[in-house]
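> Provide a 3D model corresponding to the input given below.
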Amino acid sequence: MILSNDELIKIRRHLHSIPELSMKEFKTHDYIKKIIASFPQTNLEIKELPELPTALLVLVKGYDPLRNIGYRCDMDALPVTEVNNSDYMSTNPGVMHACGHDIHVTVGLGILNYYSNNQPKDNLIFFFQPSEETMSGGKVAYDWGAFNGRFKIDEFYGLHDNPLLKTGVIGCRNGTLFAGTTEVNITIIGKSGHAAYPHLANDAVVIAASFINQVQIIISRNIDPIKCGVITFGKLEAGVIRNVIAGQARIEGTIRGLTQEMIEFIRERIKEIASGLEKSFNCQIKVEYDQGGYYPVENDPVLTKRFIDYMKNDPDVIFEETEPKMTGEDFGYLINKIPGTMFWLGVESKGALHSADFLPNEAAMEKGINAVTSFLNYRMNLEEA
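Modelled structure (predicted):
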């Protein structure tokens, strides 16, 4: 039986009421599995991942497959205290689906439900992914070999809800949709001393100030102005008391770029600046990077052109070509390894993504399911790769 819109809303609201943080999505996993168990099982095969115990892979066997098409939906929530007053608000204190992954999962279940009732031509593989917000669940799954054998994926699709787009609008662009992100940690080792005798010390605060100022020049003077890069240092720790010169400092920040090449260029320049300051100040500067799976979401040009052309010509879809955003998404890692396309689904919320008053319009879900199933049916009837 095909899920009704009322049933989809009921599923989404239950998911919204039980948000769980990355790698802890046990109730969410069990509920998704329960819903899938209510679908016709003739053509379904479920795969669990011991290395990622809250993940689920579901294969829908095609009747004449030429390829395996993947569809990803992430399921984790954020450490945000919800302020919306509803009868389905979060029951997990301090945790909320403030990024709309409850919408992502429900749309994925709706698409899976359609194909469990209407056998697809190609094989479809649904990846219900934990830990998108932290720890790169997509990377963990890929690196552990989740997409090998029968679950090998030839092309991957996934959506992200967008509160700035009208309800049900499909948004996409060729090229980069989301920036890649890299965490950067800097440890500066100088020499502590008395505030009255600076010549006998090596002030880590002064070194840190110089380092931060010089690194910001990378964006203003080393990068083409029409290309995007961001370096933000959000945390600086140094010193213990006002009259003691700090011997150590730690700086924590993030790098963002629209291409992996941009991120790697910024990383190399930061190391060069650190090396120069070590000589200038006769100190030690340790630079550590952690990108995890948060590569830029660089949409495959062939798949994405096909997707956009279809959505523009579908009379039941309102399509908008969107600008790239500097937010991060670990789907970027997956489509760095497997050709793929990510797109937006408009949910028209007054609250922004990651905010305590994020409140997506649930009418978007049915529109998203219809748009995606319509596109996939079209895609599966094309002979070309």
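
> alpha carbons only for contacts and neighbour counts from here, please
Will do.

> ok but residue 167 is inside a strand, no?
No. Assignment of residue 167 by DSSP: H, G, I helix; E, B strand; the rest coil gives coil, placing it outside any strand.

> contact partners for it?
Listed by Cα atoms under 8 Å, 6 or more residues apart in numbering, the contact partners of residue 167 are 345, 346, 347, 348, 361, 363, 364.

> one more time with 10 Å, if that's ok
Going by Cα atoms under 10 Å, 6 or more residues apart in numbering, residue 167 touches 161, 318, 345-349, 360-365, 367-368.

> this one next, for a side-by-side:
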Amino acid sequence: MGTEHLIQIRRDLHRIPEIGFQEFKTQQYLLNLLNQFPEHRLDVKTWKTGIFALVKGTNPQKTIGYRADIDGLPITEETDYDFSSEHPGFMHACGHDFHMTIAIGILTHFVKNPISDNVLFLFQPAEEGPGGAEPMLNSDIAKEWKPDIITALHIAPELPVGTIATKPGLLFANTSELFIDLKGKGGHAAYPHTTNDMVVAACSLVTQLQTIIARNIDPLDSAVITIGKITGGTVQNIIAENARLEGTIRTLSVESMDKVKERIEAIVKGIEIGYSCKTMIDYGSMYHQVDNDEMLTREFMEYISDQTSYDVRECTEAMTGEDFGYMVDQISGFMFWLGVGSPYGLHHAKLQPNESAIGVAVDIMCKYISYKANQ
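Model prediction:
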């Protein structure tokens, strides 16, 4: 499949972003592409809004897995593309349109150029939430076709095209959503002494939460609590009876995640007592850290450095979350960053990755997977 065809696929997918487990158009578009291949070379099975696609090897001794996430984000696009999102309020602002297209390019290569081993492609829904990797991996299809190793990539807007970056060991953090609801007693703004103001309680809580990072986490470790949204009250002259905090927790160790949650619960209990209110905590979706297999990652980096002209860099770990972590927790594998040279970053409404990076990724992964099949 030529580069121009792949770019058109990316643009088609960019037009139809859908959020987690609602990727119906995306799934159908991908199925239409996959159904063009002969059945004796490709076995396709659907799972919820995702897809398993097994490219059959000529003499398989193992199965090599490749994951591509397929969902979009609830972001209103602000690019000047003539192929911008046709779904108002939604955008492929994390590059999953690239991820799917690259997977199609790799899959096409191995359908047309058979290798000895099987190659399993997992088109995974709901990476941005509520999380599709863990249930997809626990499905009966995955158990039947479980790969021996697994790989994935993520676009990196800050890196130039032709560059990849990864590292052995911890690459991405443990992450958890955080929702805290406060319920007090509302009333007239002129009579605050008869109420329990949840706007005041919420403001106090935000400040106290930040002390967890400063005073309860080892300074040589890393953790972040972000409160990205606060809602409360109804109008300006009524004291708020309810307030809600929404945010995320990110840590570089499971132990720190447990410690942060323990301290959140203690502080929220103190808010209950101090502000005479009721509270509820919900951790929402939680993602396991991406811990790259040491040997496989080193091997991959050395292979790309020695056998290709691409720039390979060892990066530092990032506080970003990726539910691919559940896959490498059960299967030896790794993830890497793919440079796409965009002036705007991930989750930005103006993200515009350089489409020439698609061919780079397809070339890299076709060469590496062929190399692994010959081992």
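
> TM-score for this pair?
TM-score of the superposed chains, computed with TM-score structural alignment, normalised by the length of the second structure, equals 0.90; 375 aligned residues with a Cα RMSD of 2.4 Å.

> which of the contacts of residue 167 of the first structure fall in strands?
If you go by DSSP state E, the contacts of residue 167 of the first structure have 161, 345, 346 in strands.

> in the stretch 101-250 of the first structure, which spans are helices?
Secondary structure of the stretch 101-250 of the first structure (DSSP state H, counting those that start in this stretch): helices at 101-117, 137-143, 204-217.

> among the contacts of residue 167 of the first structure, which one lies nearest to residue 288 of the first structure?
residue 161 (32.4 Å; Cα to Cα).

> against residue 93 of the second structure, how distant is the counterpart of the closest one in the second structure?
The alignment partner of residue 161 of the first structure in the second structure, by TM-score structural alignment, is residue 155. Going from residue 155 of the second structure to residue 93 of the second structure by Cα to Cα, to the nearest Å gives 11 Å.

> follow-up on the earlier one: buried among the contacts of residue 167 of the first structure? Make that a PyMOL selection.
Listed next is the PyMOL selection for buried residues among these, using 16 or more other Cα atoms under 10 Å:
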select buried, resi 161+318+345+346+347+348+349+360+361+362+363+364+365+367+368
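
> closest to residue 170 of the first structure out of the contacts of residue 167 of the first structure?
residue 345 (5.0 Å).

> list the contacts of the closest one.
By Cα under 10 Å, 6+ apart, the residues touching residue 345 of the first structure are 103-104, 159-172, 319, 364-365, 367-368, 371.

> report the buried members of the residues you listed.
For those, buried by 16+ other Cα under 10 Å: 103-104, 159-163, 165-172, 319, 364-365, 367-368, 371.

> ok so, going back, I'd say the match of residue 161 of the first structure and residue 355 touch.
No. Using Cα atoms under 10 Å, residue 155 of the second structure is not in contact with residue 355, being 11.0 Å away.

> for the two, list the residues in contact with both.
98, 340, 341.

> how close does whatever residue of the first structure lines up with residue 137 of the second structure sit to residue 55 of the first structure?
Aligned counterpart of residue 137 of the second structure in the first structure: residue 142 (TM-score structural alignment). According to Cα to Cα, residue 142 of the first structure and residue 55 of the first structure sit 12 Å apart.

> go on, residue 72 of the first structure?
11 Å.

> what do those two both touch?
Shared contacts of residue 72 of the first structure and residue 55, counting by Cα under 10 Å, 6+ apart, come down to 127, 128, 129, 138.

> what's the first one aligned with over in the second structure?
When the second structure is aligned by TM-score structural alignment, residue 127 of the first structure is paired with residue 122.

> wait, doesn't its match sit right on residue 50?
Yes. Between residue 122 of the second structure and residue 50 there is a contact under Cα under 10 Å: 7.6 Å.

> return every residue with contacts to both of these two.
In contact with both residue 122 of the second structure and residue 50: 68, 69, 70, 136, using Cα under 10 Å, 6+ apart.

> wait, the last one touches residue 145, no?
So that's residue 136 of the second structure. No. In this structure residue 136 of the second structure lies outside contact range of residue 145 using Cα under 10 Å: 11.7 Å.

> from the middle of its chain, how far away would stretch 33-48 of the first structure be?
Here the centre of stretch 33-48 of the first structure is set off from its chain's centre by 26 Å, with Cα atoms, centre = their mean, to the nearest Å.

> quick one, what contacts the closest residue to residue 241 of the second structure other than its chain neighbours?
Excluding its sequence neighbours, the residue lying closest to residue 241 of the second structure (Cα to Cα, 6 or more residues apart in numbering) is residue 186, at 4.0 Å. With contact set as Cα under 10 Å, 6+ apart, residue 186 of the second structure has these partners: 192, 194-198, 233-234, 238-242.

> contacts only, for the residue mapped onto residue 376 of the first structure from the second structure.
Aligned by TM-score structural alignment, residue 376 of the first structure pairs with residue 369 of the second structure. Contact partners of residue 369 of the second structure, counting by Cα under 10 Å, 6+ apart, are 64, 65, 66, 106, 110, 115, 117, 119, 151, 300.
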